[in-house]
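S.K.: Dropping a prediction and its sequence here:
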Amino acid sequence: MLEVKNLTVSIDGRTILDELNLTVQDGEVAAIMGPNGTGKSTLSYVIAGRKDYTIESGEVLLNGVNLLDLEPDVRAAHGVFLAFQYPLEIPGVATMTFLKAALNAQRKQRGEAELTTPEFMKRVKGAADKLEIKQEMLKRALNVGFSGGEKKRMDILQMALLEPSFAILDETDSGLDIDALRIVASGVNALRSPKRSFLIITHYQRLLDYIVPDTVHVMTKGKIVKTGGADLAVELEKSGYRDYSVEEAAA
């Protein structure tokens, strides 16, 4: 279970998250929607451990462990995974080399034995086939020359291999056509589990047609101001965010 308690975060003296509270239960798929600039991506970066931000107050607990006390690689070993809105290209680093290094680094952090090459290859092939990732892609440098959809599928492949307990998808639908969206969503849905939670950050309801959330949160001005079921996303698609404000949440 993830618990964000009274989290206040700033950058260059400007408050981005303002005493934010959020709980995501084990097995839950939670979505956060809201206008640009409201702090949605900041929340994902803070959970994952990006250093650009100043934590003014609060806690981020994953299964009772305060992630804010841990380095990013240790957070990852504890089960945190972040799929980026814009996955980075890394020239000169072979995709398979990167995947094996990431997987074995986490296993080592948890005191587990590294995978042998045959074991690793078997896992990659099985996961790649489900995401319609061709073997030719796996032979290239990480994300170099990939389309937007291919980059997103590569992120989901990483998630499938690392098997996190808490996965964040930061606007994964950005730049995807319908076919790529369907493939990515299918990969995410295949990983849904009572032991794995998801936090999906998106502007648009269309992604949530494919990955149906248990809970939808509306975020404005660094706070969660409304929470509901999947039907809330449909309402937001029709009416936008004008009906939700921090003042209403406090009333």
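M.R.: Arrived safely. Residues are numbered from 1 along each chain as shown.

S.K.: all contacts plus neighbour counts: C-alpha atoms, from now on.
M.R.: Will do.

S.K.: Against which helices or strands is whatever helix or strand Thr42 lives in packed?
M.R.: Element membership of Thr42 [criterion: DSSP states H and E] is helix 40-48. Taking 3 or more C-alpha pairs under 8 Å, 6 or more residues apart in numbering; DSSP states H and E as contact, the helices and strands that helix 40-48 lies on are strand 14-24, helix 72-77, strand 80-83, strand 166-170.

S.K.: Next, the angle strand 166-170 makes with that helix.
M.R.: In this structure, helix 40-48 runs at an angle of 150 degrees to strand 166-170, with axes from the mean of the first three to the mean of the last three C-alpha atoms, to 10 degrees as the basis.

S.K.: could you dump the helices and strands packed on helix 40-48 to TSV with distance to Leu199 and mean neighbour count?
M.R.: As requested, the helices and strands packed on helix 40-48 are arranged in TSV below (distance: least, C-alpha to C-alpha, whole Å; neighbours: other C-alpha atoms under 10 Å):
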stretch	distance to Leu199	mean neighbour count
strand 14-24	8	18
helix 72-77	15	19
strand 80-83	9	23
strand 166-170	5	24
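
S.K.: Out of the ones you listed, flag the one nearest Asp243.
M.R.: When these are compared by C-alpha to C-alpha, strand 14-24 sits nearest Asp243, at 19.4 Å.

S.K.: which other helices and strands contact the closest one?
M.R.: Counting contacts by 3+ C-alpha pairs under 8 Å, 6+ apart, the secondary-structure elements packed against strand 14-24 are strand 2-11, helix 40-48, strand 197-201, strand 223-228.

S.K.: Strands along the stretch 51-200 of the chain, start to end?
M.R.: Using DSSP state E, counting those that start in this stretch, the strands of the stretch 51-200 of the chain run over 54-62, 65-66, 80-83, 90-94, 141-142, 166-170, 197-201.

S.K.: can you put those in JSON lines and add distance to Leu17?
M.R.: Written out in JSON lines, the entries for the strands of the stretch 51-200 of the chain read as follows (distance: least, C-alpha to C-alpha, whole Å):
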{"stretch": "strand 54-62", "distance to Leu17": "9"}
{"stretch": "strand 65-66", "distance to Leu17": "17"}
{"stretch": "strand 80-83", "distance to Leu17": "19"}
{"stretch": "strand 90-94", "distance to Leu17": "31"}
{"stretch": "strand 141-142", "distance to Leu17": "32"}
{"stretch": "strand 166-170", "distance to Leu17": "16"}
{"stretch": "strand 197-201", "distance to Leu17": "15"}
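
S.K.: Gln25: which of the ones you listed is closest?
M.R.: Ranking the strands of the stretch 51-200 of the chain by their distance to Gln25 (criterion: C-alpha to C-alpha) puts strand 197-201 first, at 6.9 Å.

S.K.: next one: the next helix-or-strand element following the closest one to chain centre, how far?
M.R.: The element immediately downstream of strand 197-201 (helix or strand, assigned by DSSP H and E) is helix 206-210. Shown here is helix 206-210, whose average C-alpha point lies 15 Å from the average C-alpha point of the whole chain (C-alpha atoms, centre = their mean, to the nearest Å).

S.K.: A further structure is provided below for comparison with the first:
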Amino acid sequence: MLKITDLHASIDDKKILTGLNLNINPGELHCIMGPNGAGKSTLSKILTKHPDYSVSSGSIEYTLNFEKNNLLNMDANEISLNGVFLAMQHPVEIGGISNFQFLKEITKSHCLHQGVAATNDEDLKKIILNLAEKLKLPSDFLDRSINDGFSGGEKKRNEVLQMLLLKPNLIFLDELDSGLDIDGLNIIAKSIKEFQNSERSFLLVTHYHRILEKIKPDFVHVLYNGKFIKSGDYSLAKKIEDQGYSWLI
């Protein structure tokens, strides 16, 4: 589904990624860990075309429905419409636009891209409110501005709601677990597990072992100095929790 080959990238002429390689197959859940400043969040931002980051060499190949796409040649909107989703570490607040209007418009644009009829407002509200209930979001959140007055945990759950609504194929979760209390963590972990299937792939960036205990990633990669220095299964995350990174770097 996703193949990254010898990726080099920078921000403000500072090298962040220095020859990164990664292959994610359909149905797999990968996790990126690493010390502060290793460039963990950089990768998800590059994959979704954050304008501050520049790719100097390498390739990012995304395959959907047996069709190969070069993400480096697509803009952020194209990437989203083709089934790639990023849950942000710091969801922004946007005044003047209600959550419902926002969710309605992104749903409409995806339906248009797929050539299917958009869901009417009444049915869409029912779908969203059902998801909101599962995520323990307040019922009045649809009428509030995007993330306006939301707690940190509510903002993260709103990101997950968008994921569940759009049903993407490739999902990047950028430190989605940071700042969550145990209840919020359990809600989000359960939603991720229920959303997984044989065709959907995840790339999770995290500092913490606690969410990995709940979702059990297939692969764990340690990023340091712009490339992966160690990969393994869930047991690697447990070893890092116990011993830190000093034995690796």
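M.R.: Alright, I've got the coordinates. Here the structure is a predicted model, which means the values were calculated and not measured.

S.K.: TM-score them against each other, please.
M.R.: Once the chains are laid over each other, their TM-score by TM-score structural alignment, normalised by the length of structure 2 reads 0.95; 245 aligned residues with a C-alpha RMSD of 1.1 Å.

S.K.: among the helices and strands packed on helix 40-48 of structure 1, which is nearest Arg107 of structure 1?
M.R.: Taking C-alpha to C-alpha, helix 72-77 is the member of the helices and strands packed on helix 40-48 of structure 1 nearest to Arg107 of structure 1, at 7.5 Å.

S.K.: what's the closest one in contact with?
M.R.: Defining contact as C-alpha atoms under 8 Å, 6 or more residues apart in numbering, one finds that helix 72-77 of structure 1 is touched by 48-50, 67, 106-107, 109-110, 164.

S.K.: Measure the mean distance from it to structure 2 post-superposition.
M.R.: If you overlay the two and look at helix 72-77 of structure 1, the average distance to its match in structure 2 is 0.5 Å (mean C-alpha distance after the TM-score superposition for structure 1).

S.K.: Can you tell me how far the closest residue to Ser41 of structure 1 other than its chain neighbours is from Ile200 of structure 1?
M.R.: The spatial neighbour of Ser41 of structure 1 that comes closest, neighbours along the chain excluded (C-alpha to C-alpha, 6 or more residues apart in numbering), is Asp170 at 6.5 Å. Computed as C-alpha to C-alpha, to the nearest Å, the Asp170 of structure 1 to Ile200 of structure 1 distance reads 6 Å.

S.K.: Distance to Ser239 of structure 1 and mean neighbour count added to the helices and strands packed on strand 14-24 of structure 1, as a markdown table?
M.R.: Below are these laid out as a markdown table (distance: least, C-alpha to C-alpha, whole Å; neighbours: other C-alpha under 10 Å):
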| stretch | distance to Ser239 of structure 1 | mean neighbour count |
| --- | --- | --- |
| strand 2-11 | 28 | 19 |
| helix 40-48 | 20 | 22 |
| strand 197-201 | 18 | 25 |
| strand 223-228 | 14 | 19 |
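
S.K.: Switch the ones you listed over to TSV; also include distance to Val93 of structure 1.
M.R.: As requested, those are exported to TSV (distance: least, C-alpha to C-alpha, whole Å):
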stretch	distance to Val93 of structure 1
strand 2-11	32
helix 40-48	22
strand 197-201	28
strand 223-228	39
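
S.K.: what sits against Phe228 of structure 2?
M.R.: Residues touching Phe228 of structure 2, when contacts are defined by C-alpha under 8 Å, 6+ apart, comprise 20-21, 221-222.

S.K.: which residues sit in contact with the spatially most central residue of structure 1?
M.R.: Using C-alpha atoms, centre = their mean, the residue of structure 1 that lies closest to the mean C-alpha position is Ile168, 1.6 Å off. Residues touching Ile168 of structure 1, when contacts are defined by C-alpha under 8 Å, 6+ apart, comprise 44, 80-83, 198-201.

S.K.: quick one: which of these is nearest to Gly222 of structure 1?
M.R.: Distance from Gly222 of structure 1 was checked for each of the contacts of Ile168 of structure 1 by C-alpha to C-alpha. The minimum falls on Ser44, at 12.4 Å.

S.K.: now that we're looking at that closest one, how far away is Leu138 of structure 1 from it?
M.R.: For Ser44 of structure 1, the distance to Leu138 of structure 1 under the criterion C-alpha to C-alpha works out to 27 Å.

S.K.: do the same with Tyr210 of structure 1
M.R.: When C-alpha to C-alpha is the yardstick, Tyr210 of structure 1 and Leu138 of structure 1 sit 26 Å from each other.

S.K.: These two: which has the busier surroundings?
M.R.: Residue environment comparison for Tyr210 of structure 1 versus Leu138 gives the larger neighbour count to Leu138, 19 against 16, counting by other C-alpha atoms under 10 Å.

S.K.: wait, what's in contact with the aligned partner of Glu3 of structure 1 in structure 2?
M.R.: Under the alignment defined by TM-score structural alignment, Glu3 of structure 1 corresponds to Lys3 in structure 2. By C-alpha under 8 Å, 6+ apart, Lys3 of structure 2 lies in contact with 21-24, 59-62.

S.K.: 10 Å instead, please
M.R.: Taking C-alpha atoms under 10 Å, 6 or more residues apart in numbering, we find Lys3 of structure 2 in contact with 21-25, 59-63, 70.

S.K.: Who are the contact partners of the equivalent of Arg200 of structure 2 over in structure 1?
M.R.: The pairwise alignment with structure 1 assigns Arg200 of structure 2 to Arg196, based on TM-score structural alignment. Contact partners of Arg196 of structure 1, counting by C-alpha under 10 Å, 6+ apart, are 1, 25-29, 79, 163-167.

S.K.: wait, which of the helices and strands packed on helix 40-48 of structure 1 is closest to Leu115 of structure 1?
M.R.: Leu115 of structure 1 lies closest to helix 72-77 among the helices and strands packed on helix 40-48 of structure 1, at 15.5 Å (C-alpha to C-alpha).

S.K.: and for stretch 161-172 of structure 2, what span of structure 1 is it aligned with?
M.R.: When stretch 161-172 of structure 2 is compared against structure 1 (TM-score structural alignment), it corresponds to residues 157-168.

S.K.: Over to stretch 99-110 of structure 2?
M.R.: With the alignment judged by TM-score structural alignment, the segment of structure 1 matched to stretch 99-110 of structure 2 spans residues 95-106.

S.K.: Give me the residues contacting that stretch.
M.R.: Outside of stretch 95-106 of structure 1, the residues that reach it under the criterion C-alpha under 10 Å, 6+ apart are 73-79, 90, 107, 110-117, 120-121, 124, 137-144, 154, 157-158, 161-163.

S.K.: Right, I'll call it a day here.
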